[in-house]
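1. below is the sequence, then the predicted model.
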Amino acid sequence: MYALAAYLLFMAAALLPFWLASYKKSTLLADSEYRDPGSNHINALRGLAALLVALHHSVFAYNYYHQGSWSLSEGNHFFSTENDYPLILLASFGYVPVMLFFMITGYLFGNHGIKNNGINIPLFYYKRFARIVPQYLFVLVAVLFVSFAMGLKPSTTLTEILRFIVSWLTFGFVEPVSFTPVYRGSLIVAGVIWTLAYEWMFYLAFPAIIAFICLFRNKVACLAVAIITIAAVCKLGVINEKNATLALCFGFGILAALLHEYYPELKRVLVNKLFVLFAIASVVIMVWGLKYKAYSIYSAPMLFPLFISVASGASLLGLLKFMPLRLAGTASYSIYLLHGVVYACIFTWTHLSFIPGVIISLLITASVSMLTYRWVERPFIKQSKKAVYAFTPANAKE
């Protein structure tokens, strides 16, 4: 009960700024409204996923800055050691949302590519750059300032600072270095940038993936065979399980888009309450069965029913209709990148204990994420949308 009360308290703190913002007309509120219920619910799911990642990293961050160990158990005094389920649940708050993020990516891009029978490659990469890079650079500047404030290593040189900057500019392809003894590598951002490397790998591969799928008449069968092949190759030991699992997440996202395109009548079944309950039960069984094993090839297919149900318009028994979650979804990228930096500041510069420290951190993260979405992310998103208009055939002749 203690763990459940803590989770609910933390989630309430994270949602409070978005709840307040939902009562005021703003660009964030306007950008969080979609005509399609599936899009609204996917956006809310993305917000829930980002907040769960931030919640997941709360114990890790506190243990790291107070005990020197990035773990759930070392120095952990917040959950009963007699029953490890709270820790299992908290661990799942990390990997399940990441898998959902990748399914969402696969679904959104797959949907666009299928409807247009391919993609405009230069425009695709321009939009990806505009969406990912500006906020990432903002966070990099924040990391620089916080690192200087924490105190540099005695032997820090200009060369080491430049090495620090270059390593962070690889977007997770190279583990970032640190020039302060307070944290190692990318832990100042809770280690989340490794996922950006997988996102970029998917972006690089996507034009070829969608072109390959479009070669086949039965695109659903083609992708199903590809998914089975990835799982089989993994079981043979050719690729490691983590890489296979994340590839499956992108694949299942595209599969959801294909099923919606070619079998739209399925949506009525997928939003049915019985199917939603089945999908939720599948996730619960997955979390309990896998326990601390984060990425398993069995987890992606067990998570897929929940995802495709939401993409079809299911609200998960009304949860995803909650407007603050939609707003959090719009600002989810900022939440994802910023929460680790906020934890670092709060747990390093204050003497707050775990619960008040996490509450303050989540309040700050949510509030700042709305500002960075408005002033950092949105201008570039808007600019990329103008580029889409400029590239349309109607305007190409002008």
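-> Thanks, I have it.

2. alpha carbons only for contacts and neighbour counts from here, please
-> Will do.

3. next helix or strand past whichever strand or helix holds Leu363?
-> Element membership for Leu363 (DSSP states H and E) is helix 354-372. Counting by DSSP H and E, the next helix or strand C-terminal to helix 354-372 is helix 378-390.

4. show me what the next helix or strand after that following helix is packed against.
-> The helix or strand immediately downstream of helix 378-390 is helix 393-396, counting by DSSP H and E. Under the contact criterion of 3 or more Cα pairs under 8 Å, 6 or more residues apart in numbering; DSSP states H and E, helix 393-396 touches no helix or strand at all.

5. centroid residue for the chain?
-> Phe101 (4.3 Å; Cα atoms, centre = their mean).

6. how many neighbours does the closest residue in space to that one that isn't next to it in sequence have?
-> Nearest non-adjacent residue to Phe101, counting by Cα to Cα, 6 or more residues apart in numbering: Arg46, 6.8 Å away. For Arg46, the count of nearby residues is 27 (other Cα atoms under 10 Å).

7. hmm, Arg46 is touching Gly329, no?
-> Yes: the criterion here is Cα atoms under 8 Å, and Arg46 meets it with Gly329 at 4.8 Å.

8. also this one, for the comparison:
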Amino acid sequence: MQAARFMVEGHSVGVDATFVQIGVIAAAYLVAVAATPIASWIVGQGRSAGRDEGLDGMRGAAAVAVVGCHLNQYMCAFLGYTNPFIGDHLGILAVQLFFALTGYLFTDRAIIGRIDPFAFYVNRMRRILPLYVFVVFTALAIALSYSWKTVAPLDHSLREALSVLAFGLWKPDELWFRGINMLSLVGIAWTLSYEWAFYMILIPALLLWRSGTLARVCMALVVLAFLFRDFYFNSEQVIWPFFLPGIVAAMLKHRRPWWLGGVCVALVLPSVLLIIWVPGFWTPVKLALATLVFFAVLFGRPRCLSWAPLQTLGMISYSIYLVQYLVLYPSVRLIYTSPALASVEARLGMGIVIALATIILSAITYRFVERPWLTGLRSTVAPVNSASVELPGIREEAL
């Protein structure tokens, strides 16, 4: 019997493909949740006091959504489905929520008070760079293991390695090392370039914001002008506006209407469904829908996000986000080169192994790479007599 078909983003999509994608993403979440006892044992430490459970739960759910997105792409390619739209849209939504979270956390903690800019930037580097550098060197080691027979000049290989290391600051369209496409190993880190841009703009922007009402009006008009220009002329791949939901949420935090959280929670399911079905990724419509979802998390405080497994996943979410390609790429290479893994059952099983290995490896890297750098971070709140900026103290939190 021929499967029923319908149109999604101009492509004919089978109902069977839809159920496969839902199954793959659901399986990714089930495996991740099942792995949390092991992850908790590896981490060996509970949550830090004062952390926001709702935001940590969102981190965990979003990180697993990105893993599910990539597993879905692999499984759809294997089964011959050319449009893995459900996983792609959920994965992009997860990244958009991470951007909104960054905008919220640092704007919220920078509205009043005093900040030491030097300590702020040092802390951000200590939070982000150790794991990123570990991932890059691991990716280079994996690439070397696949290309050890390749003859290449040493200086050329070193230049390529430096380009890979610099990928987290800017994202070229191509990234190669000894004939290996390194985007397959570190490409997930493309979002870090936008994070760094936000941090660089944050303190100068807040200085200007505090200078008076006229400056605030001018800043708002400039942002709106850039927003209109970029969406009007590009319509796709306009990424920077997805920090705005978090910035706006921070400004609304203490003056929002009482009904806002409840309304956003009521609209969150229709919003997610529209995110999946409406064409495009980084569009004005998706910006509005992602804003509703983020406001629902922040102001609606869904209890489900306080669930213990999501809290564990949220703790290690930065590792989940960055190390997944280190597991996925070698696994997919093995799958497509090993005759023993040619069956549907074997490849489905490998998908489960990939998800499980990603969570376990993420717990290990959090414990031994991330966490040692999280202790003893300098306070961003400067002493009264120091050369400080009249901005709020920003408490360091995980991405």
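-> It's in. Since we're looking at a predicted model, the values are computed, not measured.

9. how close does the residue nearest to the centre of the first structure sit to Ala44 of the first structure?
-> Distance, Phe101 of the first structure to Ala44 of the first structure, using Cα to Cα, to the nearest Å: 12 Å.

10. please, where are all the strands along the second structure?
-> Secondary structure of the second structure (DSSP state E): strands located at 5-8, 11-14, 176-177, 180-181.

11. possible to save the ones you listed as TSV with distance to Leu267 of the second structure?
-> Putting these into TSV (distance: least, Cα to Cα, whole Å) gives the following:
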stretch	distance to Leu267 of the second structure
strand 5-8	22
strand 11-14	26
strand 176-177	43
strand 180-181	41
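
12. most tightly surrounded among those strands?
-> The highest mean neighbour count among those, using mean count of other Cα atoms under 10 Å, belongs to strand 176-177: a mean of 20.

13. that one vs the first structure, average offset?
-> Comparison of strand 176-177 of the second structure with the first structure after fitting gives an average deviation of 2.8 Å (mean Cα distance after the TM-score superposition for the first structure).

14. what is the corresponding segment of the first structure for that strand?
-> Counting by TM-score structural alignment, strand 176-177 of the second structure pairs with residues 178-179 of the first structure.

15. which other residues reach that stretch?
-> For stretch 178-179 of the first structure, contacts defined as Cα atoms under 8 Å, 6 or more residues apart in numbering pick out 147, 152-153, 156, 160-161, 164, 184-186.

16. switch to 7 Å and redo it
-> With contact meaning Cα atoms under 7 Å, 6 or more residues apart in numbering, stretch 178-179 of the first structure is reached by 152-153, 156, 164, 184-185.

17. just the buried ones from those, in PyMOL syntax?
-> PyMOL command restricting the contacts of stretch 178-179 of the first structure to the buried ones, with burial defined by 16 or more other Cα atoms under 10 Å:
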select buried, resi 152+164+185
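
18. quick check, nearest of the contacts of stretch 178-179 of the first structure to Ile227 of the first structure?
-> The closest of the contacts of stretch 178-179 of the first structure to Ile227 of the first structure turns out to be Gly185 (Cα to Cα; 33.5 Å).

19. so the closest one touches Glu175, yeah?
-> Yes: contact criterion Cα atoms under 7 Å: Gly185 of the first structure and Glu175 qualify, at 6.4 Å.

20. what comes up buried for the helix of greatest length in the second structure?
-> The residue-count maximum for a helix in the second structure (DSSP state H) belongs to helix 117-147. Residues 117, 119-120, 123-124, 126-129, 131-132, 134-136, 138-140, 142-144 are the ones in helix 117-147 of the second structure that count as buried (16+ other Cα under 10 Å).

21. stretch 306-318 of the first structure too?
-> So, applying 16+ other Cα under 10 Å, buried residues of stretch 306-318 of the first structure: 306-316.

22. could you do stretch 100-107 of the second structure as well?
-> Buried residues in stretch 100-107 of the second structure (16+ other Cα under 10 Å): 100-107.

23. relative to Leu305 of the second structure, which of these is nearest.
-> Once Cα to Cα is applied, the member of these that ends up nearest Leu305 of the second structure is Leu101, at 14.7 Å.

24. how about Tyr199 of the second structure, what's its match in the first structure?
-> So Tyr199 of the second structure corresponds to Tyr203, using TM-score structural alignment.

25. go on, Thr365 of the second structure?
-> Using TM-score structural alignment, Thr365 of the second structure pairs with Thr372 in the first structure.

26. how close does its match get to Pro379 of the first structure?
-> Distance from Thr372 of the first structure to Pro379 of the first structure, counting by Cα to Cα: 10 Å.

27. could you measure from the residue mapped onto Ser167 of the first structure from the second structure over to Leu169 of the second structure?
-> Residue pairing (TM-score structural alignment): Ser167 of the first structure is matched to Ser163 of the second structure. Between Ser163 of the second structure and Leu169 of the second structure the distance, using Cα to Cα, works out to 10 Å.

28. okay, now Thr380 of the second structure: neighbour count?
-> 22.

29. surely it meets Asp116?
-> Yes: if you go by Cα under 7 Å, Thr380 of the second structure and Asp116 touch, sitting 5.1 Å apart.

30. distance-wise, check Ile354 of the second structure relative to Val31 of the second structure.
-> From Ile354 of the second structure over to Val31 of the second structure (counting by Cα to Cα), the distance is 10 Å.

31. the more surrounded of those two?
-> Ile354 (23 against 19).

32. quick one: map the more buried one onto the first structure.
-> Under the alignment by TM-score structural alignment, Ile354 of the second structure pairs with Ser361 in the first structure.

33. any idea how far Lys235 of the first structure is from its match?
-> Relative to Lys235 of the first structure, and taking Cα to Cα, Ser361 of the first structure is found at 41 Å.

34. on that earlier part again, now, which of the contacts of stretch 178-179 of the first structure sits nearest Asn40 of the first structure?
-> Nearest to Asn40 of the first structure among the contacts of stretch 178-179 of the first structure is Gly185, at 35.7 Å by Cα to Cα.
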